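1. With the sequence up front, the predicted model follows.
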Amino acid sequence: MILLLLILTLLSLSRGRPNSSIVNHSTQLLRRLGVKRVPFQFDPYKEGLYYTNLDQNLRQVILNARNWTQISTLSNIDFIRAHNVELGRMQQTIPASSRFPCNLSQTRSPDVASHISRLRPGDIDIVAAFGDSTIAGTGIMALGFWDLMVEYRGFAYTGDGIESWRTVLTLPNILKLYNPNLYGYAVAHSLSADVKRSRLNVAEPMLYLLDLPFQVHVLIDRLHKDPKVNIHVGPNDICSELCYWHDLEAFLRLEERQLYASFRLLRDNVPRLLINFIIQPDIDDVMNVFSEMPDDCTTKASFFCNCHGKYKQEKYYNVAKRFFDMQKSIASLPELQRDDFAIVTHEIFKNVSNLWSRNGALDKRFMANDCIHYSQLAHAVLAKLLWNNMLNQTDFTLSEARRRPFEYFLCPNADRQFLRTTGDRF
């Protein structure tokens, strides 16, 4: 059984009443990772890994509040969806008379693949995902301020599979066509805490690459406990973390150490694993997106990416550049590539400003209401780009074709039977 793990550029709920044992388990995982608890104080920002007693004491309160917001908002899902359709933020529905663009025959190996480079799309039995708010589906359908933090996990492009490719194009909804028994994707809009619905999508909003080892432990724990499994960050690091560090070299060293530790944990604990590692965008691309935002979006986006104003300073800009290169460097280490384990990096956010812009201005159809997270239409586009890049090198010059979910859609064929692995040409 092959586990496809989707990473990006990282408690069972009963209605409103979280299970306290899950909260305690979170604390146990933090201690296992050497993350210390410190007293909460109104003092300047601390550098490093820690949590406060206030974090621990308010964990259930915050979880209850998030769950209440989630449930109350989703009770109006039909109205929310209809309004997003009017705004052009949803992909167009593909009629039943239209066939999927690819031939779906002979896409599963007759025998279990003995080497990860011989992996066909139909060989993937389990998908899992971890990362930050993008992978959690935060704000995809939001219409106002109060529902910006609702997690539409079932629409996120990497690890979610409600409905089908005709209405919601995600990577799991593509893979389900090749293997109807695919398992692990989220089956509803839910918090990660709702294990029955989020399944192996353990993404959480506001996570940093620094938090990846914790999330890896959560995933491994779910894999071991799930009876159906035999044996998975984003721009927050440069948007909301880096600019608060005085020692920028220490920041880079810690980020590098945490990413390396996460990959090693996965290599040593999850057999027969292919990791799709989605590289965080280059700082130049991030700044280009900000420059093309209308005024109302700039105000909103600055709240979620409050570090962007500091990248005019050379020291912060240079570290953000090195952060981009560090991700690829760690993922390409020889010790992290084996016959049954591979990391494939994906730069699907390359030239991302051109992807979301038209005539030098941000196209709001691709943005959620907060102008930072992506709409369902954008998630469909990203699903197509990730799928294409799993098969072959993506052509980033086809700007208009990239913006449409079903244009320039690659398919396995006689010359391209297997998914790309690290030895392939990018």
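-> Everything's here; your move.

2. Could you use CA atoms for every contact and neighbour count after this?
-> OK.

3. got the contact list for the residue most central in space within the chain?
-> The centre of the chain sits closest to residue 135, judged by C-alpha atoms, centre = their mean, with a distance of 3.2 Å. Residues near residue 135 by C-alpha atoms under 8 Å, 6 or more residues apart in numbering: 8, 129, 153, 156-159, 201, 203-204.

4. That one should be in a strand, yeah?
-> No. Checked against DSSP: H, G, I helix; E, B strand; the rest coil, residue 135 lies outside a strand; its state is helix.

5. Please report how far residue 282 lies from residue 390.
-> From residue 282 over to residue 390 the distance is 20 Å, taken as C-alpha to C-alpha, to the nearest Å.

6. Residue 327 too?
-> Separation of residue 327 from residue 390 (C-alpha to C-alpha) stands at 18 Å.

7. same thing with residue 127?
-> Residue 127 is 14 Å from residue 390, by C-alpha to C-alpha.

8. Specify which residue of the two has the higher count of neighbours.
-> Ranked by neighbour count (other C-alpha atoms under 10 Å), residue 127 and residue 390 place residue 127 first, with 26 against 20.

9. So that one: helix, strand or coil?
-> At residue 127 the chain is in strand, as set by three-state DSSP.

10. Isn't it up against residue 183?
-> Yes. The pair residue 127 / residue 183 is scored as a contact, 6.3 Å apart, by C-alpha atoms under 8 Å.

11. coming back round to it: what about the contacts of residue 135, which are in strands?
-> residue 129 (DSSP state E).

12. Pick the one among the contacts of residue 135 closest to residue 360.
-> residue 157 (25.6 Å; C-alpha to C-alpha).

13. For the stretch 251-400 of the chain, which segments count as helices?
-> Applying DSSP state H, counting those that start in this stretch to the stretch 251-400 of the chain gives helices spanning 283-291, 295-304, 314-331, 352-356, 376-391, 399-402.

14. And the stretch 51-200 of the chain, by the same measure?
-> Counting by DSSP H, counting those that start in this stretch, the helices of the stretch 51-200 of the chain are 53-74, 77-86, 133-136, 171-178, 195-198.

15. what's the most buried one of those helices?
-> Mean neighbours per residue, mean count of other C-alpha atoms under 10 Å, is largest over the helices of the stretch 51-200 of the chain for helix 133-136, with a mean of 30.

16. Put this next to the previous one:
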Amino acid sequence: MKYLIVSVCFFVAVAELVFGTGSGAKELWQKQMQTLDELIANNKIEARDSPNTRKIGLPFFDIAFEDEIPVDKTVHTLRPQDIDIVGAMGDSITAANGAGADTVAGLAIEWVGICYSIGGDDSLEQSITLPNILKKFNPRLDGYSVGNGPLVRKYPYGFNVAIPGARADDMLGQAEVLIDLLKTDNRSNYHDDWKMITLFIGGNDLCAIGRDPEGTTPEVYVAEIKKALDLLHSEVPRMFVNLVDILDIYLLPYVGYGYGSTPQCRALQSSFCGYVVDTMNDTVQKDYLRGINRQYQMQLQALIDSGIYDTRDDFTVIVQPFLRDAVLPYTEYGEVDATYFAPDCFHFSDIGHAMGAINLWNNMLEPVGQKTTVWSITDLKVPTKEHPYIFTYKNSGPAIPTTTKAPEVNATSVPVWVIVLAAILLVVLAGEAFMLVYLLRKKSSKGEKSQTMSEKGGHVNEGAYVEKM
């Protein structure tokens, strides 16, 4: 039996080579890897002889579409088949740490090939990711990440510039790296290619509230992301940015006690995000955390709603909120299903990444203002003839009219309701006229009889008259 002995020096060397330096991301990740090293050494965790072979695929996604290129292509008439390049920015979720791991030992590995937003391993039939969905529309798509490993930071990573441990203030640096790659990498035609970038950040910011309250306010969080978006907006042509909402992070500690969780999982969760774990049994702190979390979401949405990134026809930023009101997945027996998360109960597993890809894609095909805010296991949406484009603020209006014609109305004709009302009034008036004639005739008849009897000198017996009547 083989056992994995991982040295602290190895992880420190990896961190020095590949991790960011802003907001203490490098130091934080080194500390977390040291905790991982100690857990592995103390628990003598068995290593796998081969990479994870579990695949999360979708075999029956058949599509048919017309591939006519619009004359005046803009970001508001952008279709899935028009996307040439994909890229990603973020933290260890987008670096896919532990995504394919069976044990905590695999958390040091970045399984970028199965990352929900940028992974391109295999095909959609074997692995559900956004690039693999897009490949169904454009087989020539490029820029996605493939494979896995702690030191592979060049070609296999494609245009994935995410760094484990990163926070919002690392996004400007990542934007600079991404722009440089798009300009210099021969897979990208900088001026002509349509590029789709997915940015997901905020987990490490929320985890740092306890130790860095001033650097983790909603205002700081949004301001740092704005710097990165401003740079992309000012420099990059033909770009669509998916801005993924941060999830309600207070839920994560419950994963540590769900189906498939372990004591090592809970220990690592405390290492990665101790502040959040500590709020599990503290209602006051939990409410405070949730308030900050919600402000992250609301203020980021307000930034994008302002329209400052809709000043050009070849660039936009759209918030994709499928994690905004997310709930934890449960088993059929009512337990939190920890298999959607990596062995540290913090990062996404391959199943979690697949679920993220499905819901990100579906958000892209939902109008702004009508997007799903709770992720779920659901079918993949497909573009329609009425709405063939990826939704933006400017194309999220009413659906394009179909060929079915509405009933024609003659503007000079009398409305039907007027005719009906007139008929009713005529019936009522006719009834009243009939009753009036009847009463007048009856009165006239009485008068004639009384006059005849008076003329004969007879005494009128009122009782006898009434009896006769």
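-> Sure, I can see it. Since the model is a prediction, treat every value here as computed from it, not as a measurement.

17. just to revisit the earlier point, got a PyMOL select line for the buried ones in the contacts of residue 135 of structure 1?
-> Buried residues within the contacts of residue 135 of structure 1, by 16 or more other C-alpha atoms under 10 Å, are selected in PyMOL with:
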select buried, resi 8+129+153+156+157+158+159+201+203+204
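
18. so which of the contacts of residue 135 of structure 1 comes closest to residue 311 of structure 1?
-> Comparing these against residue 311 of structure 1 with C-alpha to C-alpha places residue 8 closest, at 21.8 Å.

19. ok, residue 82 of structure 2 to residue 174 of structure 2 distance?
-> Distance, residue 82 of structure 2 to residue 174 of structure 2, using C-alpha to C-alpha: 25 Å.

20. And for residue 227 of structure 2?
-> For residue 227 of structure 2, the distance to residue 174 of structure 2 - C-alpha to C-alpha - is 11 Å.

21. More neighbours: which of the two?
-> Neighbour tally, residue 227 of structure 2 and residue 174, criterion other C-alpha under 10 Å: the higher count belongs to residue 174, 21 against 17.

22. Can you give me every residue that contacts the more buried one?
-> 89, 161-162, 228.

23. what residue of structure 2 takes the place of residue 145 of structure 1?
-> By TM-score structural alignment, residue 145 of structure 1 lines up with residue 104 in structure 2.

24. I'd assumed residue 343 was in contact with that match.
-> Yes. Using C-alpha under 8 Å, residue 104 of structure 2 is in contact with residue 343, at 5.3 Å.

25. residues in contact with stretch 218-238 of structure 1?
-> By C-alpha under 8 Å, 6+ apart, the residues outside stretch 218-238 of structure 1 that reach it are 1, 5-10, 128-134, 200-202, 206-209, 212, 215-216, 266, 269-271, 278, 280-281, 305, 307, 320.

26. now swap in stretch 271-290 of structure 2 and tell me
-> Contacts of stretch 271-290 of structure 2 (C-alpha under 8 Å, 6+ apart): 32, 35, 204, 206-210, 248-250, 252-254, 269-270, 346.

27. Next: stretch 362-381 of structure 2.
-> Stretch 362-381 of structure 2 is contacted by residues 61, 320-327, 355-356, 358-359, 361, 382-383, 389-393, 395-397 when judged by C-alpha under 8 Å, 6+ apart.

28. Buried ones from the residues you listed, can you make that a ChimeraX selection?
-> Buried residues within these, by 16+ other C-alpha under 10 Å, are selected in ChimeraX with:
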select :320,321,322,323,324,326,355,356,358,359,361,382,383,389,390,391,392,393,395,396
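
29. just checking, which of the contacts of stretch 362-381 of structure 2 belong to strands?
-> Those of the contacts of stretch 362-381 of structure 2 lying in strands (DSSP E): residue 320.

30. Looking for the alignment partner of residue 320 of structure 1 in structure 2.
-> Per TM-score structural alignment, the equivalent position to residue 320 of structure 1 in structure 2 is residue 293.

31. For the nearest residue to its match once chain neighbours are set aside, the count of nearby residues, please.
-> Using C-alpha to C-alpha, 6 or more residues apart in numbering and skipping the chain neighbours, the partner closest in space to residue 293 of structure 2 is residue 248 (6.4 Å). Number of residues near residue 248 of structure 2 (other C-alpha under 10 Å) recorded here: 22.

32. same check, this time on residue 395 of structure 1
-> With other C-alpha under 10 Å as criterion, residue 395 of structure 1 counts 14.

33. Could you give the number of residues near the nearest residue to residue 326 of structure 2 once chain neighbours are set aside?
-> Closest residue in space to residue 326 of structure 2, ignoring its immediate chain neighbours: residue 374 at 4.4 Å, by C-alpha to C-alpha, 6+ apart. Residue 374 of structure 2 has 15 neighbours, counted by other C-alpha under 10 Å.

34. Check the gap between residue 374 of structure 2 and residue 245 of structure 2 for me.
-> For residue 374 of structure 2, the distance to residue 245 of structure 2 equals 11 Å [C-alpha to C-alpha].

35. ok, now residue 455 of structure 2?
-> Noted for residue 455 of structure 2: a distance of 105 Å to residue 245 of structure 2, by C-alpha to C-alpha.

36. Looking at those two, which has the bigger crowd around it?
-> residue 245 (23 against 8).

37. quick one: that one and residue 222 of structure 2, what's the gap?
-> Taking C-alpha to C-alpha as the measure, residue 245 of structure 2 falls 12 Å from residue 222 of structure 2.

38. ok, residue 386 of structure 1 touching residue 346?
-> Yes. Contact criterion C-alpha under 8 Å: residue 386 of structure 1 and residue 346 qualify, at 7.3 Å.

39. So which of the helices of the stretch 251-400 of structure 1 has the densest surroundings on average?
-> Comparing the helices of the stretch 251-400 of structure 1 by mean neighbour count (mean count of other C-alpha under 10 Å), helix 376-391 comes out on top with a mean of 25.

40. How much space separates residue 141 of structure 1 from residue 50 of structure 1?
-> In this view, residue 141 of structure 1 and residue 50 of structure 1 are 33 Å apart by C-alpha to C-alpha.
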